[in-house]
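Asker: prediction below, plus the sequence it came from.
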Amino acid sequence: MLRPFLRAKIHRAQVTRSELHYVGSITVDAELLAAADMLPLEEVEVYNITRGTRFSTYCIPGKPGSGEIGINGAAAHLAHVGDLVIICAYCFLDREELPHHRARVVLVDEGNRVGQVLLKTPFDEPA
């Protein structure tokens, strides 16, 4: 049986742009996408820490090193400039794949740049 597991996460990024009249998606600094191993057009879930909202969309790469986190299209109603968000991608795994699974967690600094990359497993001890 396949079950959904966290594959990648960009943690506590700050929204730098929110543009309602744009063809949907979330624009993410290409360096953050690379650190998280997220690909352009990959589906992601976005959790807004500031407002408590959440939505699904897909990634498009922003200028490398820009720190850009842009909320585009209808999702702009759910996240505004200055909001803190978590961006997650998931994968489906069966039990046999779990010992080899490592989720990438990218902690960002105040400028939306890579601060630290953690590798998490389903077997990690609780924090």
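Answerer: Nice, thanks for sending it over.
Asker: for the rest of this, base every contact and every neighbour count on C-alpha atoms.
Answerer: Fine.
Asker: any idea which strand is longest in this protein?
Answerer: As assigned by DSSP state E, the longest strand anywhere in the chain is strand 3-14.
Asker: which parts of it are buried?
Answerer: F5, L6, R7, A8, K9, I10, H11, R12, A13, Q14 (16 or more other C-alpha atoms under 10 Å).
Asker: which helices and strands sit right next to that strand?
Answerer: When contacts are defined as 3 or more C-alpha pairs under 8 Å, 6 or more residues apart in numbering; DSSP states H and E, strand 3-14 packs onto helix 30-36, strand 84-93, strand 103-108.
Asker: alongside the first one, take a look at this:
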Amino acid sequence: MFRILLKSKIHRAMCTMADVEYEGSIEIPSDLMDAAGIIGGEKVLVTSATAGGRLETYAQPGEPGTGKIIMNGGAAHVIKAGERITIMAFALSQEPVEAKKIVCNDKNEIIRKGK
């Protein structure tokens, strides 16, 4: 039996910008994507601890080291700048998956890595 399991998590990140005019996706600095094991174009679930919004989109690599996490397109109506978010990616597997997890501070710097 295949199961859908958490494989990547960026926890307590800060949405720094929301751009309704962009065609879609969430832009995440590539250093954070690498640390969490998320690749460009990968489907992600984004949740807001601030307002409770949830949405699915795809990850787009942004400039590393900037800390800029940008909600683009219609998703910018659901999750806005200044909201505390969690970004998750999942895998279809028959075996247990050890998720790569990172925790960020207000500047989207990694403060902890874990499993």
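Answerer: Sure thing, it's come through. Small disclaimer: the values here were computed from a predicted structure and weren't measured.
Asker: next, the TM-score between them, please.
Answerer: TM-score for the superposed chains, counting by TM-score structural alignment, normalised by the length of the second structure: 0.97, backed by 115 aligned residues with a C-alpha RMSD of 0.7 Å.
Asker: thinking again about what came up before, can you redo the helices and strands packed on strand 3-14 of the first structure as CSV with mean neighbour count?
Answerer: Below are these laid out as CSV (neighbours: other C-alpha atoms under 10 Å):
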stretch, mean neighbour count
helix 30-36, 21
strand 84-93, 19
strand 103-108, 22
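Asker: and the ones you listed as a markdown table, adding distance to E19 of the first structure?
Answerer: A markdown table is the format used below for these (distance: least, C-alpha to C-alpha, whole Å):
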| stretch | distance to E19 of the first structure |
| --- | --- |
| helix 30-36 | 19 |
| strand 84-93 | 16 |
| strand 103-108 | 22 |
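Asker: of all those, which lies closest to E68 of the first structure?
Answerer: Closest approach to E68 of the first structure among these is made by helix 30-36 (8.8 Å; C-alpha to C-alpha).
Asker: past that closest one, which element shows up next along the chain?
Answerer: Moving toward the C-terminus from helix 30-36 of the first structure, the next helix or strand (DSSP states H and E) is strand 43-48.
Asker: contact partners of that next one?
Answerer: By C-alpha atoms under 8 Å, 6 or more residues apart in numbering, the residues outside strand 43-48 of the first structure that reach it are 53-59, 78-79, 83-90.
Asker: one more pass at 6 Å, please.
Answerer: Contacts with strand 43-48 of the first structure, where a contact means C-alpha atoms under 6 Å, 6 or more residues apart in numbering, come from R54, F55, S56, T57, Y58, V85, I86, I87, C88, A89.
Asker: so who does the second one touch?
Answerer: Listed by C-alpha under 6 Å, 6+ apart, the contact partners of F55 of the first structure are E45, V46.
Asker: mind checking the SS state of it?
Answerer: strand (DSSP: H, G, I helix; E, B strand; the rest coil).
Asker: now do the spatially most central residue of the second structure against V97 of the second structure, distance only.
Answerer: For the second structure, the residue nearest the mean C-alpha position is I87 (2.8 Å; C-alpha atoms, centre = their mean). Between I87 of the second structure and V97 of the second structure the computed distance is 17 Å (C-alpha to C-alpha, to the nearest Å).
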